[in-house]
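In: Take a look and give me a structure for this.
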Amino acid sequence: MRKPWILMLLLTINLVFVFFFWQSSTTKADEKGPIPSDAIRLRILANSDSPADQAVKRQIRDAVNAQITTWVQDLKSTNDAKRVIRAHMPQLNRTVKQALKKAHADSTYKIKLGQADFPTKMYGTFVYPAGKYDALVITLGDGRGANWWCVLFPPLCFLDFSNSDAAAKNNASTDTTAPGQERAKQTVKTSPASEDAAQQTEKPEKKTVESDDQEVQVHSFVVDFFTGVWRSIAG
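Out: Okay, here's the model as predicted:
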């Protein structure tokens, strides 16, 4: 008669541990990360995935980011940053034109400051849900190539946001072998102009999100535990 009671006690203790483990993991993923909700992002879509077009994208990135950082680094509010960026749009257009001309690249491009769609992002343990965010989007040519992104305001483009798609965790065959994919080689507080700084190479239309590995492990543990307890009682 004592065996069922002992098993029930062990079951209760283990359920308490599982509950606290799950709660801790969920809280950690939902914590506020380094990107404020009202941040202004920079997104640059390359013409294609060819090495030449990807190189042009990086040149545009370096020139635009260097300019905007000097304009907004001392500002305190997002509205002020938007106002300053809009006021400098003619200068941004000149910068992009000059960079494209210097690279002998396709001279067509589009610049837009406003709401833009972003897939779910993961930075370390922080998850940023998919949705529309304020962003300066620069589309080069057809805009069909891998894109790069960072946070313009507050200035966080020195951070490494590479491989930050939540979907990329269990989809390596798609994301890690995509043509023209770039790798981040930038360390914190180095110049944004360094080669391959904070690279982000997801396709803009990709928005699928797969479940977290830890959640799957917890679920598997609970199922296995209950199965073992039931077999012990039934046996």
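In: C-alpha only now, for contacts and for neighbours.
Out: Will do.
In: quick one: the helices in this structure?
Out: Chain-ordered helices for the chain, with DSSP state H as the definition, fall at 2-30, 51-72, 78-87, 89-102, 172-175, 213-234.
In: and these as CSV, adding distance to M122?
Out: As requested, the helices of the chain are arranged in CSV below (distance: least, C-alpha to C-alpha, whole Å):
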stretch, distance to M122
helix 2-30, 9
helix 51-72, 21
helix 78-87, 22
helix 89-102, 29
helix 172-175, 14
helix 213-234, 14
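In: closest to W148 out of those?
Out: Closest approach to W148 among the helices of the chain (C-alpha to C-alpha): helix 51-72, 8.2 Å.
In: Could you list the buried residues of the closest one?
Out: Of the residues in helix 51-72, those buried under the neighbour-count criterion (16 or more other C-alpha atoms under 10 Å) are 53-65, 68-69, 72.
In: here's the other one to compare against:
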Amino acid sequence: MEHYYNNYRKQQKERERIMQRGCLVFAVLLAMMLTAWLVWQRGMLVEARAEEATENLAGQVLRFHVLADSDSLRDQQIKMQVKEEVVTWLHENRPEDADRKEMEAFIREHLTEIKKLARETVRREGSADAVTVELARDEFPEKTYGTLTFPEGEYEALRIRIGSGEGHNWWCCLYPGLCFTDAVHVEADKKDMQELRTLVDEDAYEMVTCTSDFRIKWFFFGGYEGDR
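Out: Predicted coordinates:
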């Protein structure tokens, strides 16, 4: 009788161990699923926040876009020469202390002159490529210049297309007047940076000036309106 009792106790303990392991596995799986859901939800909130900040930024800045005919050395040099001539003309002739709407109105009023200047520059460089100039909504990839990062998005821009416009392009921000000297270094006037800060919300400004990945920062440390 004692032998049967001992076997019964052993079987009972084994069933208990199996149930405990099963409960542990279930708890781990449940925790993993909950964690994955929370990560997904947080990621969605971060992306929504980034999109909202980008829209806010895009509504306040005016960019400049010069598209080269091709990636050949000659076409890239022509692009940069056009950029230099137009940026110089704009800086010399734009109204002082103009806001974004005034800057856009000034450019729209002088599109013919800007086109003439760009075309003359292209011809002077020995190219017969067509030149188009317009104010248009344009898609820009994310770009980092020095300590400034403009997120990917659609922005209003003065766009100059040389020939097919299929070569690597150049851009800067006409309003506020952040003028980029080359593809690596950036010169940002403190007054213009302060003006940008007053124009856009805190998230948008952080996106432009953040030295690390703002999405990672927002994911782990950023608060949301519902959390505040």
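In: related to what we said a few turns ago, and the helices of the first structure, which is most packed in?
Out: For the helices of the first structure, the largest average neighbour count (mean count of other C-alpha atoms under 10 Å) is found in helix 51-72, namely a mean of 18.
In: what's next to it, contact-wise?
Out: Contacts made with helix 51-72 of the first structure from outside it, assessed by C-alpha atoms under 8 Å, 6 or more residues apart in numbering, are listed as 44-48, 81, 84-85, 92, 95-96, 99-100, 103, 105, 140, 145-146, 152-155, 157, 180, 192-193, 196.
In: repeat for stretch 33-47 of the second structure
Out: Outside of stretch 33-47 of the second structure, the residues that reach it under the criterion C-alpha under 8 Å, 6+ apart are 215, 218-219.
In: again, but for stretch 162-177 of the second structure
Out: Outside of stretch 162-177 of the second structure, the residues within contact range by C-alpha under 8 Å, 6+ apart are 61-72, 75-76, 79-80, 83, 99-100, 103, 129-132, 178-180, 188-189, 192-193, 195-196.
In: ChimeraX command for the buried members of those residues?
Out: Buried members of those, identified by 16+ other C-alpha under 10 Å, are gathered into one ChimeraX selection as follows:
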select :61,62,63,64,65,66,67,68,69,70,75,76,79,80,83,100,103,129,131,132,178,179,180,188,193,196
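In: Now which residue in the first structure aligns to E142 of the second structure?
Out: If you follow E142 of the second structure across to the first structure using TM-score structural alignment, you land on M122.
In: List the contacts of A99 of the first structure.
Out: The contact partners of A99 of the first structure, taken as C-alpha under 8 Å, 6+ apart, are 56, 59-60, 63.
In: What distance do you get for the aligned residue in the second structure for it to L24 of the second structure?
Out: Aligned against the second structure by TM-score structural alignment, A99 of the first structure finds its counterpart in T121. Using C-alpha to C-alpha, to the nearest Å, we find T121 of the second structure at a distance of 74 Å from L24 of the second structure.
In: for L111 of the second structure, same thing?
Out: 71 Å.
In: returning to that earlier point: shouldn't the match of E142 of the second structure be in contact with Y128?
Out: Yes. Using C-alpha atoms under 8 Å, M122 of the first structure is in contact with Y128, at 6.0 Å.
In: what sits against the most centrally placed residue in the second structure?
Out: The geometric centre of the second structure, computed from its C-alpha atoms, lies nearest to P151 (C-alpha atoms, centre = their mean), at 0.5 Å. Residues touching P151 of the second structure, when contacts are defined by C-alpha under 8 Å, 6+ apart, comprise 54, 141-143, 207-208.
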